[in-house]
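A.B. asks: Just need the structure, nothing else, for what follows:
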Amino acid sequence: MSDHTAWLALAVSGKRHHGSNDGYDDLPSAHYSWDDTVPNSRAVAVGDIIAVWDRTVLLGVSVIEEITTSSATKRLHRCPTCQKSKIGERDSLTPRYKCYDCKATFDTPASRTIQVTTYRSRHDAAWIDLAGALSGDQLRALCLSPKSQLSLRPLNWTAFTHVLAHDTAAVLPERLLNATQDRLAGGHTHATVRVRIGQANFRRALLQSHGPVCTFTGPAPEAVLEAAHLYSYAEHATHDADGGMLLRRDIHRLFDLGQLAINPDTHTIDVGPPASCYDEYERLQSQPLHHPPTPGQAGWLTEHWHTHRAAPSESHSEHKRHVEEEA
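C.D. replies: I've put the predicted structure just below:
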């Protein structure tokens, strides 16, 4: 994926706020908002990689599935003394604001309202949680312009993936990102958004069919069981009755990351790194599912296997032997 455009996007859970404006409503794992007053606003495109951070650490990585545009009014705030926009809101000091250009402090900034074009990405389908894997200083250094202060700045994707692979314990399932980009290239930009409609009913139906049982680990409290889509990254637009299974929350997350998968030849669990380093998950290796997959489920599980396994024919034991030989 080295030839793909990647962006480092600044976001903070809740409302992203700056002293010079009233902020943006972001949910890092699902959507990101900006407008045409932001440099690079028109350069971001569907299919681009987005890496989200909060100034301190990396939060996660995904592929932009959709960008919706609209128009809105926006209030811009300035220093009443020098009319510059480099002002900040102070949490505990008074006056409330400080200008970082002329050093003036004040409670009420000078404000004006302008018309802007707004942009909002959707990127929840391929979201990979990498919270804390890289520090803010590391991320700044990996930008094409390391000294940039922009909220949306071009990221050196080749350098980013190299550092992530060699200097951290994080696993980046690039095949998942590739699969999402391939689907977008085929024109299916809305599929993954649509499948989320009716999620509560989907989970209820699975509970009625199978009871409170994690398909991978067995009986579990209903509160920790989630309805996992087996076709999250496929071209599908409805809740397929054969396209889901109940998984414990931690199992669901590892399944989405591809660290747990189902061998399509044996229909048994295959545990990949780094989950295989933990006894709780390693003991699942080669275990059968608690509910044998239907033919429809088997098809989706095969798609999942080929998306997340670099060498689909390589078994867990073969992979482990290769790792030991390299060590």
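A.B. asks: hey, let's count contacts and neighbours off CA atoms from now on
C.D. replies: Noted.
A.B. asks: Find the helix or strand that Ala205 is a member of.
C.D. replies: Per DSSP states H and E: Ala205 is located in helix 199-210.
A.B. asks: How far off centre is that helix?
C.D. replies: How far helix 199-210 lies from its chain's middle: 25 Å, per C-alpha atoms, centre = their mean, to the nearest Å.
A.B. asks: Buried residues, that helix. List them.
C.D. replies: 202-203, 206-207 (16 or more other C-alpha atoms under 10 Å).
A.B. asks: Which elements pack onto it?
C.D. replies: strand 225-229, strand 244-248 (3 or more C-alpha pairs under 8 Å, 6 or more residues apart in numbering; DSSP states H and E).
A.B. asks: now those strands as CSV including distance to Trp305 and mean neighbour count?
C.D. replies: Shown next, in CSV, are these (distance: least, C-alpha to C-alpha, whole Å; neighbours: other C-alpha atoms under 10 Å):
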stretch, distance to Trp305, mean neighbour count
strand 225-229, 14, 23
strand 244-248, 15, 24
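A.B. asks: and for comparison, fold this next one:
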Amino acid sequence: MSGFRAWSLIALPPDERQYGGNTGYNDDVERIYRYDSSVPNHKQLAQGDLIFVRDAARVIGMALIEKISVFPANKVRQRCPVCGQVSIKFRKSKSIPWRCTSGHEFDVPLAESIAVTGYEARYEQGFLRTPDAVPVEVLKQAALRPNDQLSIEEVDLGRIEDALLRKCPQTRSLIERFLQGIALDPLDADVWAERALPFIATMTDTREKVLRSIRVRRGQKSFRDKLIRRYGARCVASGCDLMDIIEAAHIDPFRGENDHHPENGLLLRADLHTLFDLNLMGIDPEELTLRFHPRIRDESYRRLEGRSLRFSGLALPASAPIKRRWDAYLLTLRRASCE
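C.D. replies: So this is what the prediction gives:
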């Protein structure tokens, strides 16, 4: 699998940090998450990733990362003046307030300025407050590699999706946008080509099923028949009329019977269907023209670049799912430009 990931990000005020060696970051939790190159997983966060921003007691909210800025910076690191270690703790109730894990007590830590690479993950346009949606303990249990010391920790969205949607239904559109940005590495396709996984109702597992089950499929018969009646018996992208290799493609990923609506479908040649599912082929919603990811260099595909979709009548697909899939295609392009 390639594409975007989900993360738990801890934003704590300085007096709530477990250790005082790190003086903390000036986070604006509903807009910006700040961190630096001394933080584990600092290179892993990426534009398009889903984040859960939390403090020690609650999950404050969710968002998709819109942009990550990188810049040179300096940070203050505090050490024990006796042994030099950074594992020090401030104790409000003690006459000698500071203590390191080796047992040394002192009034003032030794401060030093060190050069680091600074990062700002911005998400101000789409932040969604979710203070009661998921308990912090449940989010921690969803960690892929649990570690209480990590402030940036990858989580398995599938473990918490059901509870999240039940408690906070407004998160559905955010999760859908995140899942539409996930793509299967084409090199993985052969491994999963003949493996048909059972349908699972959650959006996360359903999207996983779509990505890992790219195989020769014509689609559900009644859905395919409706598309043939609506658009004619040929691929709307290439014009191919060999129906043995023409498939019924969902525009919005299939999650249930409602997605079998003919306005949410296209007839595509099998290879083009695969590229569409991988977000390597996009459809410009303004002109209904084809666009291909720069990785697609084969001349037979490049000849289709900019070609308008072909429909036999006046019926067209619904504009909303086309726009959502176009946004997912653009996300794939932006992610590629950052690699």
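A.B. asks: Distance to Lys86 of the first structure for the helices and strands packed on helix 199-210 of the first structure - can I get that in CSV?
C.D. replies: Listed next are those as CSV, based on distance: least, C-alpha to C-alpha, whole Å:
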stretch, distance to Lys86 of the first structure
strand 225-229, 45
strand 244-248, 47
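A.B. asks: Just tell me the aligned range of the helix holding Ala205 of the first structure in the second structure.
C.D. replies: The counterpart of helix 199-210 of the first structure in the second structure, using TM-score structural alignment, is absent.
A.B. asks: For the helix or strand following that helix, what is the distance to the chain centroid?
C.D. replies: Later in the chain than helix 199-210 of the first structure, the nearest helix or strand by DSSP H and E is strand 213-214. Strand 213-214 of the first structure sits 26 Å away from the centroid of its parent chain (C-alpha atoms, centre = their mean).
A.B. asks: Trp300 of the first structure and Glu325 of the first structure: what is the separation?
C.D. replies: Trp300 of the first structure is 33 Å from Glu325 of the first structure, where distance means C-alpha to C-alpha, to the nearest Å.
A.B. asks: neighbour count winner among these two?
C.D. replies: Per other C-alpha atoms under 10 Å, whichever of Trp300 of the first structure and Glu325 has more neighbours is Trp300, with 20 against 8.
A.B. asks: how close does Lys320 of the first structure sit to Leu134 of the first structure?
C.D. replies: Separation of Lys320 of the first structure from Leu134 of the first structure (C-alpha to C-alpha): 27 Å.
A.B. asks: which residues in the stretch 51-200 of the first structure form strands?
C.D. replies: Residue ranges of the strands in the stretch 51-200 of the first structure, as given by DSSP state E, counting those that start in this stretch, are 58-63, 66-78, 87-89, 97-99, 105-106, 110-122, 128-129, 152-154.
A.B. asks: The first one vs the second structure, average distance?
C.D. replies: To tie it back to what came earlier, the one meant is strand 58-63 of the first structure. Compared with the second structure after fitting, strand 58-63 of the first structure has a mean deviation of 0.7 Å; criterion: mean C-alpha distance after the TM-score superposition for the first structure.
A.B. asks: whereabouts in the second structure does that strand align?
C.D. replies: Aligned using TM-score structural alignment, strand 58-63 of the first structure spans residues 59-64 in the second structure.
A.B. asks: Report the distance from the matching stretch to the chain centre.
C.D. replies: Offset of stretch 59-64 of the second structure from its chain centre (C-alpha atoms, centre = their mean): 13 Å.
A.B. asks: Same question for stretch 93-105 of the second structure.
C.D. replies: 42 Å.
A.B. asks: Buried residues in that stretch, which are they?
C.D. replies: Neighbour-count burial for stretch 93-105 of the second structure flags 98-100, 105 (criterion: 16+ other C-alpha under 10 Å).
A.B. asks: Let me know the closest of these to Arg129 of the second structure.
C.D. replies: Trp98 (35.7 Å; C-alpha to C-alpha).
A.B. asks: My read is that that closest one contacts Val86, right?
C.D. replies: No: using C-alpha atoms under 8 Å, Trp98 of the second structure is not in contact with Val86, being 11.5 Å away.
A.B. asks: Can you tell me the closest non-neighbouring residue to Trp117 of the second structure?
C.D. replies: Careful, residue 117 of the second structure is Thr; it's not Trp. In space, Thr117 of the second structure comes closest to Pro72 once its chain neighbours are excluded; the distance is 4.8 Å by C-alpha to C-alpha, 6 or more residues apart in numbering.
A.B. asks: gap between that neighbour and Gly118 of the second structure?
C.D. replies: Taking C-alpha to C-alpha as the measure, Pro72 of the second structure falls 6 Å from Gly118 of the second structure.
A.B. asks: With neighbour numbers in mind, choose between those two.
C.D. replies: Legend: neighbour count by other C-alpha under 10 Å for Pro72 of the second structure and Gly118, higher for Gly118 (18 against 11).
A.B. asks: That one matches what in the first structure?
C.D. replies: Aligned by TM-score structural alignment, Gly118 of the second structure pairs with Thr118 of the first structure.
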